[in-house]
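> here you go, sequence then predicted model.
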Amino acid sequence: MAVVNKSGEGSASEEFSASRGWFNCFKAHANLHNVKLQGEAASADSVAAESFPSGLNEIIREDGYTADQVFNVDETGLFWKRMPNHTHISKEERSAPGHKAGKERLTLLFGANASSDLKLKPLLVYLAENPRALKGIFKSQLPVIWKSNKKAWVTLMVFEDWFNDHFVPAVERYCASSLPF
């Protein structure tokens, strides 16, 4: 007499592992294909980008700057409630209906000198000046410099404030304490 397992029995000891071939067969069987849900076209001035490193190296060499005196800052955006921009849907459908990508974002600005001796306190720009999650917390105690604006962007005003009130004093303190003049 054959023993018949009930649905789900034995699955605790067996781990599911799908190969690429299994997934391709599943997509074909379920009539699915991959579509891009949203995308942005990014453009850059490639001519300026190619010529900039040599021009910067020339300025650094001519003026005798050290790696301790050369700083780089860059910003990155984080859409922390964003859905993936690719998904699998039925081949009959051209797009995912009713899908709207989340716009809840924050922007971070990081900076350090070329020798990595001084890492600047990051700047965080968020939509709300006083989010509920930070109720009762002093922003000066956070490990970031907190700024806010409607689109969570590093605008000219936000950047100038960060540059004058945070970057310049931090660099002046660093240079006075560790660089011989």
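In hand now; what should we look at? The shown structure was predicted, so the numbers you read here are calculated from the model rather than taken from an experiment. Residues are numbered from 1 along each chain as shown.

> contacts, neighbours, all on C-alpha from now
Fine.

> which parts of the helix or strand hosting Glu160 are buried?
Glu160 is located in helix 156-162, with elements delineated by DSSP states H and E. Neighbour-count burial for helix 156-162 flags Phe159, Trp162 (criterion: 16 or more other CA atoms under 10 Å).

> tell me the helix or strand right after it.
Counting by DSSP H and E, what follows helix 156-162 is helix 168-178.

> run the chain-centre distance for that next one.
Distance of helix 168-178 from the chain centroid (CA atoms, centre = their mean, to the nearest Å) equals 28 Å.

> ok, stretch 35-51 next?
16 Å.

> quote the end-to-end distance of that stretch.
In stretch 35-51, first residue to last residue: 37 Å (CA to CA, to the nearest Å).

> okay, now the one to match up with it:
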Amino acid sequence: MLTKRKRVSLSAKQKREICEMKEKDPTLQNVKASYFAEQFSIEDFHHSEGWLGGFKKRHGLRQFKKQGEAESAPSAESIERDRFALQQLLATYNPEDIWNGDETGLFWKMEPSRVLARNSLSGHKKEKSRVTIFCATNATGSEKMTL
């Protein structure tokens, strides 16, 4: 008979301790390794920086960026020109009347763009199912749109 293993979840105190550990030693792998050693009651735990690199080398694994759709970027000259024009336009308005808004999306079905593999992978069409949130506030921060 199979039994489900109990999942370990972090308490607020544990999350705070991890953040404090990150400030002392910013390497996330070290933080997670120390956390799991504590969770599994491993005393006198020592980890090395190179174990993951050695594992990848032994198994012929490298990190590849999955190829997706190409994007274009504006030139530096056009950015500077547009920035100056925007500053001139905004100078004619009261800061309380200047609003900025942006949308953000969670692509909840999209696969990671980087994978560990023995060979480079061919590109494929990405799943684009998403949830969109729009946030906006005025320039002084005195008014904000509700979500």
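Sure, I can see it. Predicted model, so just to flag it, every value in this text is computed and none were measured.

> matching residues in the second structure for the helix holding Glu160 of the first structure?
Counting by TM-score structural alignment, helix 156-162 of the first structure falls onto no part of the second structure.

> what's the spacing between the longest helix along the first structure and its chain's center?
Criterion DSSP state H: the longest helix present in the first structure is helix 46-63. Counting by CA atoms, centre = their mean, helix 46-63 of the first structure is centred 26 Å from the centre of its parent chain.

> contact partners of that helix?
Here helix 46-63 of the first structure makes contact (CA atoms under 8 Å, 6 or more residues apart in numbering) with Thr66.

> next: stretch 82-99 of the first structure.
With CA under 8 Å, 6+ apart as the criterion, stretch 82-99 of the first structure contacts 30-39, 101-104.

> the second structure: helices as residue ranges?
Shown for the second structure, the helices assigned by DSSP H span residues 12-24, 28-39, 51-58, 76-90.

> out of those helices, which one sits most buried?
Of all these, helix 28-39 has the most neighbours on average by mean count of other CA atoms under 10 Å, namely a mean of 15.

> tilt between that helix and helix 51-58?
110 degrees (axes from the mean of the first three to the mean of the last three CA atoms, to 10 degrees).

> counterpart of Ala28 of the first structure over in the second structure?
Taking TM-score structural alignment, Ala28 of the first structure has Lys57 as its aligned residue in the second structure.

> and that match, how far from Arg118 of the second structure?
Distance, Lys57 of the second structure to Arg118 of the second structure, using CA to CA: 10 Å.

> what's the answer for Asp82 of the second structure, then?
Distance of Asp82 of the second structure to Arg118 of the second structure, given as CA to CA: 45 Å.

> leaving out sequence neighbours, find the closest residue to Lys125 of the second structure.
Nearest residue to Lys125 of the second structure in three dimensions, chain neighbours excluded: Gly68, at 7.1 Å (CA to CA, 6 or more residues apart in numbering).

> how many neighbours does the alignment partner in the first structure of the one you found have?
Using TM-score structural alignment, the partner of Gly68 of the second structure in the first structure is Gly39. Applying other CA atoms under 10 Å, we find 8 residues neighbouring Gly39 of the first structure.

> can you find the partner of Phe52 of the first structure in the second structure?
Applying TM-score structural alignment, one finds that Phe52 of the first structure aligns to Asp82 in the second structure.

> residues in contact with the helix holding Glu160 of the first structure: which ones?
Looking at what lies outside helix 156-162 of the first structure - CA under 8 Å, 6+ apart - the contacts are Leu123, Lys147.

> same thing but 6 Å
Helix 156-162 of the first structure is contacted by no other residue when judged by CA atoms under 6 Å, 6 or more residues apart in numbering.

> so how far is that helix off the chain centroid?
Centroid separation for helix 156-162 of the first structure versus its chain: 20 Å, with CA atoms, centre = their mean.

> before I go, just wanted to say thanks for your time.
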